[in-house]
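Any chance you could fold what I've pasted below:
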Amino acid sequence: MNKVLILTDSTADLSQGILIKHDIQSVPLYIRFDEEVYLDGIDITTEELYEKVIETGMLAKSSGLRSGDFLITFKKFISRGFDIVYIGVSSGLSGSVQAAELARNEIAQDRIFIVDSKNLSSGVGLLVLKAKDLRDQGFSAQEIKRKIDQMVPHVKTYFIIPDLTYLYMGNHISGAKNFFGKLLNTKPILTIKNGNVDIVKKVNGTIHQSMDYIVKTLDKDKDSLDHDYLMVTHSYATKSAKYLKDQIEEKYEIKNIIDSYAGCVISAHIGKGSIGIAYLTK
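Coordinates of the predicted model:
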């Protein structure tokens, strides 16, 4: 049996430390400011992204990987004797999975296995970590894809957006909703449903009230909770992340609660102070 490579992209929001420790490869998506193009996490950091937003008055735009990007990576590792499992951001939000399929069809269909996570950020990261565990247990790439595909519908992801400005500037909400959202101090809680972003609830009040709502939502799944991993992901919301993590650690016995920082692609759409969790149910 060939060696197995677990491959993802920068939207999984897994730190460089985790990628290196667990021998996971990641390919960066693109960040654009007008005519300037950067590789997420390589040419530009999240801090630099926010600085450029202030300097230019423009929001960054993200774009998915191209089939040519995947061809380079696929050929590199196929030539080294690896079978590849690529787990990518939802096909409903990016063209990266479709680009990977095109590249796969050009070179080695029987050695490259592609999973549409139907999720983003730590929702992708969770599946990558589970795939890593399966690889370490000796499963083949084909078996890993089959098992991860079965997990996809069981990923739960919730994000709090404390400032609607980025959603407004990105044309995700109207100017009126942005104005009244600020006026009413609304903290929308978002989830991923059928591979697309959906609003779960609009919480009026503090960020802590929104986080408490997320913990209550998690509590509804306590009997079916997968205890291997839970990810707390944020964009410059360290205090909120600690509060949320402490609440979860107090109530649940989860082996690995991972504190994750949102990369440029995710941060470009949600803005500073946003925070969320991702977990799996059985």
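
can we go C-alpha only for contacts and neighbour counts from here?
Will do.

and the end-to-end length of stretch 218-227?
Stretch 218-227 has an end-to-end distance of 12 Å (criterion: CA to CA, to the nearest Å).

chain center to it, what's the gap?
20 Å (CA atoms, centre = their mean, to the nearest Å).

and the most centrally placed residue in the chain, how far is that from Thr186?
Note on the chain: the residue nearest the mean C-alpha position is Ser121, at 0.9 Å, using CA atoms, centre = their mean. Distance of Ser121 to Thr186, computed by CA to CA: 23 Å.

Tell me the first helix or strand C-terminal of the helix or strand containing Leu244.
According to DSSP states H and E, Leu244 maps onto helix 238-251. Counting by DSSP H and E, the next helix or strand C-terminal to helix 238-251 is strand 256-261.

Can you tell me what sits against that following strand?
With contact meaning CA atoms under 8 Å, 6 or more residues apart in numbering, strand 256-261 is reached by 13-15, 122, 227-236, 241, 245.

same question, stretch 83-92
Under CA under 8 Å, 6+ apart, the answer for stretch 83-92 is 2-9, 11-12, 74, 77-78, 96-98, 111-121, 124, 127-128, 141, 144-145, 195-196.

Cross those residues against strands and list the overlap.
3-9, 112-116, 196 (DSSP state E).

Farthest-apart pair in those residues, please.
Within the ones in strands among the contacts of stretch 83-92, two members stand farthest from each other by CA to CA: Lys3 and Asn196, at 33.3 Å.

was I right about Ile114 contacting Val97?
Yes - contact criterion CA atoms under 8 Å: Ile114 and Val97 qualify, at 7.4 Å.

And the two? Which one has more around it.
The neighbour comparison of Ile114 against Val97 (other CA atoms under 10 Å) goes to Val97, with 27 against 21.

Let me see the contact set for that one.
88-91, 114-116.

Save those as TSV, and put in distance to Ile270 too.
Output for these, formatted as TSV (distance: CA to CA, whole Å):
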residue	distance to Ile270
Gly88	19
Val89	16
Ser90	17
Ser91	19
Ile114	27
Val115	25
Asp116	22
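
so which of those residues would you say is closest to Glu250?
Val89 (30.9 Å).

ok, now how distant is that closest one from Ile248?
Relative to Ile248, and taking CA to CA, Val89 is found at 26 Å.

Glu35 too?
Relative to Ile248, and taking CA to CA, Glu35 is found at 43 Å.

Just the buried ones out of the contacts of Val97, please.
With neighbours counted by 16 or more other CA atoms under 10 Å, the contacts of Val97 contain buried members at 88-91, 114-116.

residue ranges of the helices in the protein, please?
Using DSSP state H, the helices of the chain run over 16-21, 46-56, 67-78, 96-107, 122-136, 141-151, 165-169, 175-183, 207-220, 238-251, 264-270.

Mind putting those into CSV with distance to Val27?
CSV is the format used below for the helices of the chain (distance: least, CA to CA, whole Å):
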stretch, distance to Val27
helix 16-21, 11
helix 46-56, 16
helix 67-78, 8
helix 96-107, 10
helix 122-136, 13
helix 141-151, 19
helix 165-169, 25
helix 175-183, 34
helix 207-220, 31
helix 238-251, 26
helix 264-270, 13
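
One more, so I can put them side by side:
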Amino acid sequence: LSLDEKKKANIGQVRKLIGPMGDSMVVAGSDKKMRVHIHTDNPSEVMLALNRVGNITFQKVDDMVMQKEISSNAKYPVALLTDSTCDLPEELIEKYQIQVVPLSVHFGDTYFLDRLTLLPSEFYSMLDKSAAYPSTAQPAYKDFFNRYSYLSAHYDSIIGIHISAAMSGTWSNSSKASHAVAEHSGKPIKVINSKRLSSGLGLVVLRAARELENGATFEELSGRIEKWADNTKMYVSSRTIKYMVKSGRVSYAKGKIGSLLNLKPIVIVNNEGKTETFGKPFTEKASMKMIMKEIAEKIGNRKIWGYSISHAKNLSTAQWFADEMKRITGLDPEFINEASPVLGVNVGPGVVAVSVMF
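Predicted coordinates for the structure are as follows:
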């Protein structure tokens, strides 16, 4: 942590600032630059507090509870790893001991770890106030290498399932690191490009976890996951086109026209794992109805494995979709959760992603 001289903070004030947020705190260094260590249940609270008094140049978060569980009570012989764009609720991650490697969210020179040091609710508050539009970055090779090395010491094999390679370099870094660790450890590691993200990725990871719970082997899972991903359809409704322009997903010229027409684009993820526009209704309600009409036609008389919903500050619309989906399928959602800031950066607040696995 490099302290901001304008804010006139010192090492003693830093101790006082974050001391009540946890225990085993160590703050060492000078009034200009220091290292901070703390055990806390709220890493995002700590990081946001430190960010107010200085520049965070490096951050690392370890889930000590999960580490203890894995070392003493790993539930399955196969470790399941994904990234923070999966939008799985914390209770499911803990239940199935799913390993989650975070992407990073950058506001100018300041960065945060997705869902660890920056929660979705905090992200949207910062989005409204920040002069710099945020960007995202995939986890580094080293992050994956360290995680695979740790897991290879506690599991017989590992399966990684990631955000579409067409949208992020996450799969690439994970794959490269897995090869190095597999060669060194002799443990089999399979890394899969889901060609999905958000609630769609979460649905694929959740099904893999359920199959592990039912006794599936590494070989069995490795041969099934890509098919499950291909059978997962995802529809994203949005309130405005402006965030797609800011993130570079839509050109300025097209965005200008879309804004003038007040379009509410519907985005889908195609079989290549790329986003494309499905429809361009003029109202949010029309967008919602168009998505449900398409889903109902896709389902027809078929059974589905399940569905999931992610949202960015739009629980009411997420619940509307859940009610409609239950009406036509008779099923409750596998989960409804706040969308990762990674989705919010590209589409903005108000977005709702509905994913269905056939």
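
Tell me how they score on TM after superposing.
Here the superposed chains carry a TM-score of 0.93, computed using TM-score structural alignment, normalised by the length of the first structure; 279 aligned residues with a CA RMSD of 1.7 Å.

Give the aligned equivalent of the residue nearest to the centre of the first structure in the second structure.
Under the alignment defined by TM-score structural alignment, Ser121 of the first structure is paired with Ser198 of the second structure.

That match contacts Ala339, correct?
Yes - under the criterion of CA under 8 Å, Ser198 of the second structure makes contact with Ala339 at 6.7 Å.

Give the intersection of the neighbour lists for these two.
85, 87, 310.

Tell me how far Gly215 of the second structure lies from Leu203 of the second structure.
To Leu203 of the second structure, Gly215 of the second structure is 19 Å away according to CA to CA.

Between the two, tell me which one has more neighbours.
Leu203 (29 against 12).

nearest spatial neighbour of that one, skipping sequence neighbours?
Excluding its sequence neighbours, the residue lying closest to Leu203 of the second structure (CA to CA, 6 or more residues apart in numbering) is Ser308, at 6.6 Å.

That neighbour -> the first structure?
So, by TM-score structural alignment, Ser308 of the second structure is matched to Met231.

ditto for Ala166 of the second structure
So, by TM-score structural alignment, Ala166 of the second structure is matched to Gly92.

so what's the corresponding residue of the first structure for Ser178 of the second structure up against?
In the first structure, Ser178 of the second structure lines up with Arg104, judged by TM-score structural alignment. The contact partners of Arg104 of the first structure, by CA under 8 Å, 6+ apart, come to 71, 74, 112.

Out of those, flag the one nearest to Glu55 of the first structure.
Nearest to Glu55 of the first structure among these, with distances taken as CA to CA, is Leu71, at 35.7 Å.

Show me what the closest one aligns to in the second structure.
Residue pairing (TM-score structural alignment): Leu71 of the first structure is matched to Phe145 of the second structure.

Okay, that match and Ser308 of the second structure: tell me how far apart.
For Phe145 of the second structure, the distance to Ser308 of the second structure - CA to CA - is 30 Å.

quick one: which of the two has more around it?
Set side by side, Phe145 of the second structure and Ser308 show more neighbours around Ser308, with 28 against 20, by other CA under 10 Å.

Tell me if I'm right that that one and Ser198 touch.
No - using CA under 8 Å, Ser308 of the second structure is not in contact with Ser198, being 9.5 Å away.

thinking again about what came up before, which of the contacts of Val97 of the first structure also appear as contacts in the second structure?
With both residues aligned by TM-score structural alignment, their matches' CA atoms under 8 Å, the contacts of the contacts of Val97 of the first structure that the second structure also has are 88-91, 114-116.

Go through the residues you listed and name the one nearest Thr45 of the first structure.
For these, the minimum distance to Thr45 of the first structure (CA to CA) is 19.4 Å, reached by Val89.

Look up how far Ser91 of the first structure lies from the closest residue to that closest one other than its chain neighbours.
Nearest non-adjacent residue to Val89 of the first structure, counting by CA to CA, 6+ apart: Leu120, 5.2 Å away. Using CA to CA, Leu120 of the first structure is found at 10 Å from Ser91 of the first structure.

what's the counterpart of Tyr168 of the first structure in the second structure?
Match for Tyr168 of the first structure (TM-score structural alignment): Val245.

pretty sure its match contacts Tyr252?
Yes - using CA under 8 Å, Val245 of the second structure is in contact with Tyr252, at 5.9 Å.

ok so, going back, now which of the contacts of strand 256-261 of the first structure would you call buried?
13-15, 122, 227, 229-236, 241, 245.

Contact partners for Ser117 of the first structure?
87-91, 123-124, 127, 149, 152, 195.

Can you tell me what His269 of the first structure aligns to in the second structure?
Match for His269 of the first structure (TM-score structural alignment): Asn346.

now do Phe179 of the first structure
Checking TM-score structural alignment: Phe179 of the first structure goes with Lys256.

need the contact list for that match.
Contacts of Lys256 of the second structure (CA under 8 Å, 6+ apart): none.

if I look at it, how far off is Lys242 of the second structure?
Distance from Lys256 of the second structure to Lys242 of the second structure, by CA to CA: 8 Å.

Please apply the same query to Glu276 of the second structure.
Glu276 of the second structure sits 16 Å away from Lys242 of the second structure, going by CA to CA.

Those two: which is more packed in?
Lys242 (20 against 12).

Skipping its backbone neighbours, what lies nearest the more buried one in space?
Gly255 (6.6 Å).

hang on, isn't the one you found packed against Thr240?
No - counting by CA under 8 Å, Gly255 of the second structure sits too far from Thr240 to count as a contact (9.7 Å).

so how far is stretch 12-25 of the second structure from its chain's centroid?
Centroid displacement of stretch 12-25 of the second structure relative to its chain, using CA atoms, centre = their mean, is 29 Å.

Stretch 198-217 of the first structure now?
20 Å.

Ends of it, what's the gap?
15 Å.

residues near Ile175 of the first structure, how many?
Residue 175 of the first structure: Gly, not Ile. For Gly175 of the first structure, the count of nearby residues is 15 (other CA under 10 Å).

Could I get the contacting residues of it?
Contacts of Gly175 of the first structure by CA under 8 Å, 6+ apart are Tyr168.

Next: Leu218 of the first structure.
By CA under 8 Å, 6+ apart, Leu218 of the first structure lies in contact with nothing.

and the gap between it and Lys3 of the first structure?
Counting by CA to CA - Leu218 of the first structure and Lys3 of the first structure are separated by 36 Å.
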